[in-house]
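Colleague: the sequence isn't on hand, but the structure is:
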């Protein structure tokens, strides 16, 4: 399995418009963060988790090829704002979007022309594949396990694919869901900043979740400019924990 981070920033991205802080002014390319998403190549399938408003920019470096499935975590704009830009990928046929019923309802209200029974020419060709938090599902030979996490009071999904797990926008999770993550080798988990936030984990809270799950390697994502520069924060982390950055690619 090959995983590439397409974006590792929070909803405002980094640099944040109008900000002149150390992070937003950093010359280190690892401190420039598009909105959060990953691209996964596995068993001749190309999958994505979330479809950010920066989707078009994120996909320009790659050849145009079929997307075999997009796993959607929740309805916030920074995770679904790129759905309209799936238009070019419709040349390969419908793009399958895997989502919960609540998320489907929200997207149909927001983007009715993308989900209409009779679409006009040029809109993306999409198929909704409804999933639930308590049941694994298949994409070809690939088994995906949904993980229920809480984004403050909003129930959202993380995903496990074999020995890789991805949890974004998490604030809390139940012990029953932690069991789904036993023996994970590589964990990606969000860490917004160092100070408390109502709906996102702090860096310390992310490290505590990592300590509970005990992956061999962990990567932090969905970071704001308030977390600090990549170079400085990585010096503070345990040896098996790293800050992800846009363009980082790894084999799992």
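Modeller: Now that the structure is in, tell me what you want to look at. For clarity, every value in this text was computed on a predicted model and none was experimentally measured.

Colleague: for the rest of this, base every contact and every neighbour count on C-alpha atoms.
Modeller: Will do.

Colleague: return the distance of the one residue sitting closest to the centre of the chain relative to residue 113.
Modeller: Centroid-nearest residue in the chain: residue 37, 3.9 Å away (criterion: Cα atoms, centre = their mean). Look at residue 37 and residue 113: by Cα to Cα, to the nearest Å, they are 24 Å apart.

Colleague: ok, now residue 181?
Modeller: Distance from residue 181 to residue 113, by Cα to Cα: 38 Å.

Colleague: cool, and residue 129?
Modeller: For residue 129 relative to residue 113 (Cα to Cα), the value is 18 Å.

Colleague: hmm, back to that, now do the contacts for the residue nearest to the centre of the chain.
Modeller: Residues in contact with residue 37 (Cα atoms under 8 Å, 6 or more residues apart in numbering) are 5-8, 48-52, 79.

Colleague: can you do 10 Å?
Modeller: 4-9, 48-55, 58, 72, 78-80, 168, 221-222, 246 (Cα atoms under 10 Å, 6 or more residues apart in numbering).

Colleague: now, which of those residues lie within helices?
Modeller: 55, 58, 78-80 (DSSP state H).

Colleague: tell me the one of the residues you listed nearest residue 14?
Modeller: residue 78 (12.9 Å; Cα to Cα).

Colleague: can I assume the closest one is in contact with residue 8?
Modeller: No. Residue 78 is not in contact with residue 8 according to Cα atoms under 10 Å; the separation is 11.2 Å.

Colleague: neighbour count: those two, which is higher?
Modeller: It is residue 8, of residue 78 and residue 8, that has more neighbours when counted by other Cα atoms under 10 Å, with 30 against 22.

Colleague: what about the more buried one, distance to residue 221?
Modeller: 5 Å.

Colleague: which residues do the two both contact?
Modeller: Contact with both residue 8 and residue 221 is made by residues 33, 35-37, 168, 190, 243-246, according to Cα under 10 Å, 6+ apart.

Colleague: which of the residues you listed tops the neighbour count?
Modeller: residue 168 (31 neighbours).

Colleague: pasting the second one now:
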């Protein structure tokens, strides 16, 4: 039974997902469900307000298998395709729930959405596009329903992107650097979600070792790693070697926050 305040990891994979197309490595051949990862996305419920974080190419499949039939808004961390490609799927909620979908994101991401999905914004073009309200956020806290959300700026290579703090949850994906000001916003949180791509270093994402060090500095009550590639290794083997209070997340994991 789901608690009042919880997060569901709709997907925990990197941009390729796991298994990777055409790859025959032992991770991609694994039959263990926890080694299979759709693109990173999450569903968060706090104080009866329901938020989706990122809507990648697996968005439809993720909502169907998790039996999520409604939500209040979408947060988007950045404009890469594995985080926005599922935008067209919100049409179903326009039709069935008879409402426009509120999307909160940075201006550069809103610009990317307008470029990637021009038909949404052309009143004389395609009939029946997604009906959305784009809300531009900066570093100031804002409110959706009963949740106050604080954007947390992190770096994805040379690109600034958004993490989010809401209630006792801090959520960061695709980062390779967290500025000290953002670190200070997230210290001693209840639940930290943080990206960890693989065991080897990467130029634009935290490695597992780097993510562990960041988590130690932030000192959350519990930490779950996401945005994981097939180069990480077997889920259970990696989890067995992680420090106390830290785990790899897996698809469909639901935890209380």
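Modeller: All right, it came through fine. This is a predicted model, so every value here is computed, not measured.

Colleague: for the two chains, what TM-score is obtained?
Modeller: Once superposed, the chains reach a TM-score of 0.96 (TM-score structural alignment, normalised by the length of the first structure), with 251 aligned residues with a Cα RMSD of 1.2 Å.

Colleague: which among the ones in helices among the contacts of residue 37 of the first structure end up buried?
Modeller: The neighbour count (16 or more other Cα atoms under 10 Å) marks 55, 58, 78-80 as buried among these.

Colleague: the longest strand in the second structure is where?
Modeller: strand 147-156 (DSSP state E).

Colleague: report the distance from it to the chain centre.
Modeller: 12 Å (Cα atoms, centre = their mean, to the nearest Å).

Colleague: which position in the second structure pairs with residue 33 of the first structure?
Modeller: Here residue 33 of the first structure is matched to residue 37 in the second structure, going by TM-score structural alignment.

Colleague: just residue 86 of the first structure next, same as before
Modeller: By TM-score structural alignment, residue 86 of the first structure lines up with residue 90.

Colleague: what about the residue nearest to its match when sequence neighbours are not counted, how many neighbours?
Modeller: Nearest residue to residue 90 of the second structure in three dimensions, chain neighbours excluded: residue 130, at 6.1 Å (Cα to Cα, 6 or more residues apart in numbering). For residue 130 of the second structure, the tally of surrounding residues (other Cα under 10 Å) stands at 21.

Colleague: list the contacts for residue 130 of the second structure?
Modeller: 87-95, 100-101, 117, 119-121.

Colleague: if I look at residue 73 of the second structure, how far off is residue 175 of the second structure?
Modeller: Counting by Cα to Cα, the gap from residue 73 of the second structure to residue 175 of the second structure is 23 Å.

Colleague: my error: substitute residue 48 of the second structure in the last question.
Modeller: Here the criterion is Cα to Cα. By it, residue 48 of the second structure lies 29 Å from residue 175 of the second structure.

Colleague: looking at the two, which is more packed in?
Modeller: Neighbour tally, residue 48 of the second structure and residue 175, criterion other Cα under 10 Å: the higher count belongs to residue 175, 26 against 14.

Colleague: are we agreed that that one is in a helix?
Modeller: No. If the criterion is DSSP: H, G, I helix; E, B strand; the rest coil, then residue 175 of the second structure is coil and not within a helix.

Colleague: aligned partner of it in the first structure?
Modeller: Match for residue 175 of the second structure (TM-score structural alignment): residue 170.

Colleague: so what's that match closest to, chain neighbours aside?
Modeller: Using Cα to Cα, 6+ apart, the nearest residue to residue 170 of the first structure is residue 151, at 5.1 Å.

Colleague: my read: that neighbour touches residue 75, true?
Modeller: No. If you go by Cα under 10 Å, residue 151 of the first structure and residue 75 don't touch, sitting 11.3 Å apart.

Colleague: identify the contacts common to residue 78 and residue 8 of the first structure.
Modeller: 34-37.

Colleague: those in strands, which ones?
Modeller: Per DSSP E, these map to strands at residue 37.

Colleague: what lines up with residue 186 of the first structure in the second structure?
Modeller: By TM-score structural alignment, residue 186 of the first structure lines up with residue 191.

Colleague: state the number of residues packed around its match.
Modeller: Quick note: residue 191 of the second structure (other Cα under 10 Å) scores 24 neighbours.

Colleague: what's it in contact with, if anything?
Modeller: Residue 191 of the second structure neighbours (Cα under 10 Å, 6+ apart): 7, 165, 167-171, 219-224, 245, 255-257.

Colleague: now list the buried members of those.
Modeller: 7, 165, 167-171, 219-220, 222-224, 255, 257.

Colleague: measure stretch 73-81 of the first structure end to end?
Modeller: OK, stretch 73-81 of the first structure end separation, Cα to Cα: 12 Å.

Colleague: for the second structure, list the residue farthest from the centre, please.
Modeller: residue 124 (33.3 Å).

Colleague: state the distance from that residue to residue 118 of the second structure.
Modeller: 11 Å.

Colleague: what about the strands in the stretch 51-200 of the second structure?
Modeller: 73-75, 101-105, 132-136, 142-144, 147-156, 159-166, 169-171, 191-195 (DSSP state E, counting those that start in this stretch).

Colleague: save those as JSON lines, and put in distance to residue 23 of the second structure too.
Modeller: Formatted as JSON lines, those follow (distance: least, Cα to Cα, whole Å):
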{"stretch": "strand 73-75", "distance to residue 23 of the second structure": "32"}
{"stretch": "strand 101-105", "distance to residue 23 of the second structure": "34"}
{"stretch": "strand 132-136", "distance to residue 23 of the second structure": "37"}
{"stretch": "strand 142-144", "distance to residue 23 of the second structure": "41"}
{"stretch": "strand 147-156", "distance to residue 23 of the second structure": "26"}
{"stretch": "strand 159-166", "distance to residue 23 of the second structure": "29"}
{"stretch": "strand 169-171", "distance to residue 23 of the second structure": "30"}
{"stretch": "strand 191-195", "distance to residue 23 of the second structure": "22"}
